[in-house]
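Colleague: no sequence for this one, just the structure:
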């Protein structure tokens, strides 16, 4: 289908290809999430959370096949500095790493002796530290995990030290922390608050924090607001523009947090990533489907 855009700032026109087609790659999910691109395998992995599976898309032949099932209600994924798959599992309330031989190593499942809520999304910094969000979505019902009472006093953002494996809660004042991403220089961390999904009084914004040399997050402030739906997963391109999921598709903000344009989708999007040989293909997970769109931006 032809891609549809809302160009608010003329600079956004330089980020898109008006001739590009919006391709629906797969449409049999209950809730598609967590896309991660593996350049060396030339493939995309993504989650179908309620169906308890991680699927693999191969651009070479257009196939989508099961990669992992059951997946423990896996949600967000990323890669570590060695190229291994890092996953957030709602069902087990943990963050895991898939080793080269297929075994799983548990990186985090508790903090200060109490179980995590339900790790949601995850990123890795160049120092090897792993940062993840821990809202309560996976324990609110049996749809995306197993219903349970939270044990943590906060719905926080955590850092796993790349050398020692020590876990630190670095942010604790979110309603429901969700997607997260670093700036290109890794001196800033962006974190989405999706708490408006259950409380309309919660701001529908993405906040940004300064990251100190010792791995602390400070000076949190609002970066941008999503005006349709809520912010969930997002990515930053090499020019510092932020591409966020939203109720109307993908909303795109410049480095100062100004809304410059939208990629309009027929479904609510949950997450996205850049992939392809030149990192200029936008892969979007949106409700039941996964879409691909060639753009004139490159992911970090």
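Modeller: Okay, I see it. Since the structure is predicted, the reported quantities are computational estimates derived from the model, not experimental observations.
Colleague: from here on, contacts and neighbour counts on C-alpha atoms
Modeller: Will do.
Colleague: Next, work out how far apart the residue nearest the centre of the chain and residue 249 are.
Modeller: Nearest to the mean C-alpha position of the chain, by C-alpha atoms, centre = their mean, lies residue 233 at 3.7 Å. Distance check for residue 233 against residue 249: by C-alpha to C-alpha, to the nearest Å, it reads 12 Å.
Colleague: ditto for residue 178
Modeller: Taken as C-alpha to C-alpha, the span from residue 178 to residue 249 is 17 Å.
Colleague: again with residue 294
Modeller: Look at residue 294 and residue 249: by C-alpha to C-alpha, they are 15 Å apart.
Colleague: Over to residue 121?
Modeller: 19 Å.
Colleague: Same check on residue 171?
Modeller: Distance from residue 171 to residue 249, by C-alpha to C-alpha: 28 Å.
Colleague: These two: which has the busier surroundings?
Modeller: Ranked by neighbour count (other C-alpha atoms under 10 Å), residue 171 and residue 249 place residue 249 first, with 25 against 20.
Colleague: Can you point out the buried residues in stretch 8-28?
Modeller: The neighbour-count check on stretch 8-28 (16 or more other C-alpha atoms under 10 Å) flags 12, 13, 15, 16, 22, 25, 26 as buried.
Colleague: Pull the residues that contact it.
Modeller: 1-3, 7, 62, 64, 252, 259-262, 288-297 (C-alpha atoms under 8 Å, 6 or more residues apart in numbering).
Colleague: Going along the chain, name the helices of this protein.
Modeller: Assigned by DSSP state H, the chain shows helices spanning 137-140.
Colleague: OK, contacts around the closest residue to residue 195 other than its chain neighbours?
Modeller: When the adjacent residues along the chain are set aside, residue 195 lies closest to residue 176, with 4.6 Å between them (C-alpha to C-alpha, 6 or more residues apart in numbering). By C-alpha under 8 Å, 6+ apart, the residues touching residue 176 are 134, 135, 136, 155, 156, 193, 194, 195.
Colleague: structure B:
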């Protein structure tokens, strides 16, 4: 019988080999992630006792696939048990299959798709982040239906994240990221005067419901859909989550209130809400650096970072009042999330180069 040390090395080797095979299927190598061998997972932190009930004692963070350049926009499809997510710089959609554990390229040449969502009919809604700069729906037969590409006769900026409300209306953010440079698309001049949040009604009518946020990013509804939460990327001055009351007819918003301020070097991106109203937020270091240079040796001076990625990258959980209650530390910065699995209790985390997952004791709100 092998010793504990040898058994652990064996498990590490098997894990690395399996992940290497997954990475090979998408043309890249994995990063050799090894799950924690101990329960509870020391990567899951309880910031407030109220979070303890959401941590499953015998559940650990898993790496399901790797080899992406910037993972974004996961969307879960319960009919097929699959997760679709974006690899923006590589201009492709990836797919994870729960039954087989296979991680592969779903579709190439997707106009730098960013956020994705599954609508009430099980169809894929995607934000084409650049080039076409539109929101599209992939029909069950594979055909593409354009839902929005212009507002008031002018092209959209760079559709980013998207959610589908229970009345089948589609809400999406439209910052500038996809046209700011050549990494996540192609540089272009914006035509819209502001960076807005839009609503597409069932009749196809497009309405700008928020026009005063600087580069709105992730968005989600509260479980009862009486509130809409939106991340503002810049302008407050830190990244923030704003809360809006949704009108009874579901068409307009009011009572803008700051719910969460990332403060300092913290970076919010996408997020999802669970059935208890908690916000599970992609979190990490913003990349902010000191205004004054410091000596780093060799006759060089550099503007040092104001934070440490290894301490900040992961998922930060806030309750409905905006209080931080939990943190899941990851080896990469998490951009966006989705609840999936047959019970909607598996948290999928799209994180830089990789896709991670963790079973939690709650369900996604939708």
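Modeller: Looks like it arrived, so ask away. Nothing here was measured: the structure is a model prediction, and the numbers come from that model.
Colleague: Need the TM-score between these chains.
Modeller: Scored against TM-score structural alignment, normalised by the length of structure 1, the superposed chains reach a TM-score of 0.96; 295 aligned residues with a C-alpha RMSD of 1.2 Å.
Colleague: returning to that earlier point: ok, the residue mapped onto the residue nearest to the centre of structure 1 from structure 2 - contacts?
Modeller: By TM-score structural alignment, residue 233 of structure 1 lines up with residue 270 in structure 2. Applying C-alpha under 8 Å, 6+ apart, we find residue 270 of structure 2 in contact with 73, 161, 217, 218, 219, 231, 281, 282, 335, 336, 337.
Colleague: again with residue 237 of structure 1
Modeller: Here residue 237 of structure 1 is in contact with 243, 297, 298, 299, 300 (C-alpha under 8 Å, 6+ apart).
Colleague: Please name the residues that touch the closest residue to it other than its chain neighbours.
Modeller: Spatial nearest neighbour of residue 237 of structure 1, chain neighbours left out: residue 299 (4.2 Å); criterion: C-alpha to C-alpha, 6+ apart. Neighbouring residues of residue 299 of structure 1 by C-alpha under 8 Å, 6+ apart: 235, 236, 237, 238, 273, 274, 275, 279, 280.
Colleague: Trace residue 299 of structure 1 over to structure 2, please.
Modeller: Residue 299 of structure 1 maps onto residue 364 in structure 2, by TM-score structural alignment.
Colleague: Tell me which residues of the longest strand anywhere in structure 1 come out buried.
Modeller: Counting residues, the longest strand found in structure 1 (DSSP state E) is strand 217-225. Counting neighbours by 16+ other C-alpha under 10 Å, one finds that the buried residues in strand 217-225 of structure 1 are 217, 220, 223, 224, 225.
Colleague: so the lengthiest helix in structure 2 matches what in structure 1?
Modeller: Assignment by DSSP H gives helix 4-25 as the longest helix of structure 2. Across structure 1, nothing matches helix 4-25 of structure 2 (TM-score structural alignment).
Colleague: ok now that helix, how far from the chain's centre?
Modeller: The chain centroid and the centroid of helix 4-25 of structure 2 are separated by 27 Å, computed with C-alpha atoms, centre = their mean, to the nearest Å.
Colleague: Surely residue 136 of structure 2 and residue 125 touch.
Modeller: Yes - between residue 136 of structure 2 and residue 125 there is a contact under C-alpha atoms under 8 Å: 5.8 Å.
Colleague: Which one of these two is surrounded by more residues?
Modeller: Using other C-alpha under 10 Å as the criterion, residue 136 of structure 2 and residue 125 rank with residue 125 on top: 25 against 19.
Colleague: What subset of the contacts of stretch 8-28 of structure 1 is buried?
Modeller: Counted by 16+ other C-alpha under 10 Å, the contacts of stretch 8-28 of structure 1 give 3, 7, 64, 252, 259-262, 288-295, 297 as buried.
Colleague: Quickly note the distance from the aligned partner of residue 82 of structure 1 in structure 2 to residue 140 of structure 2.
Modeller: Using TM-score structural alignment, the equivalent of residue 82 of structure 1 in structure 2 is residue 121. Using C-alpha to C-alpha, residue 121 of structure 2 is found at 9 Å from residue 140 of structure 2.
Colleague: just residue 36 of structure 2 next, same as before
Modeller: 39 Å.
Colleague: Could you do residue 351 of structure 2 as well?
Modeller: In terms of C-alpha to C-alpha, residue 351 of structure 2 sits 28 Å off from residue 140 of structure 2.
Colleague: picking up where we left off before, which strands and helices lie in contact with the longest strand of structure 1?
Modeller: When contacts are defined as 3 or more C-alpha pairs under 8 Å, 6 or more residues apart in numbering; DSSP states H and E, strand 217-225 of structure 1 packs onto strand 205-211.
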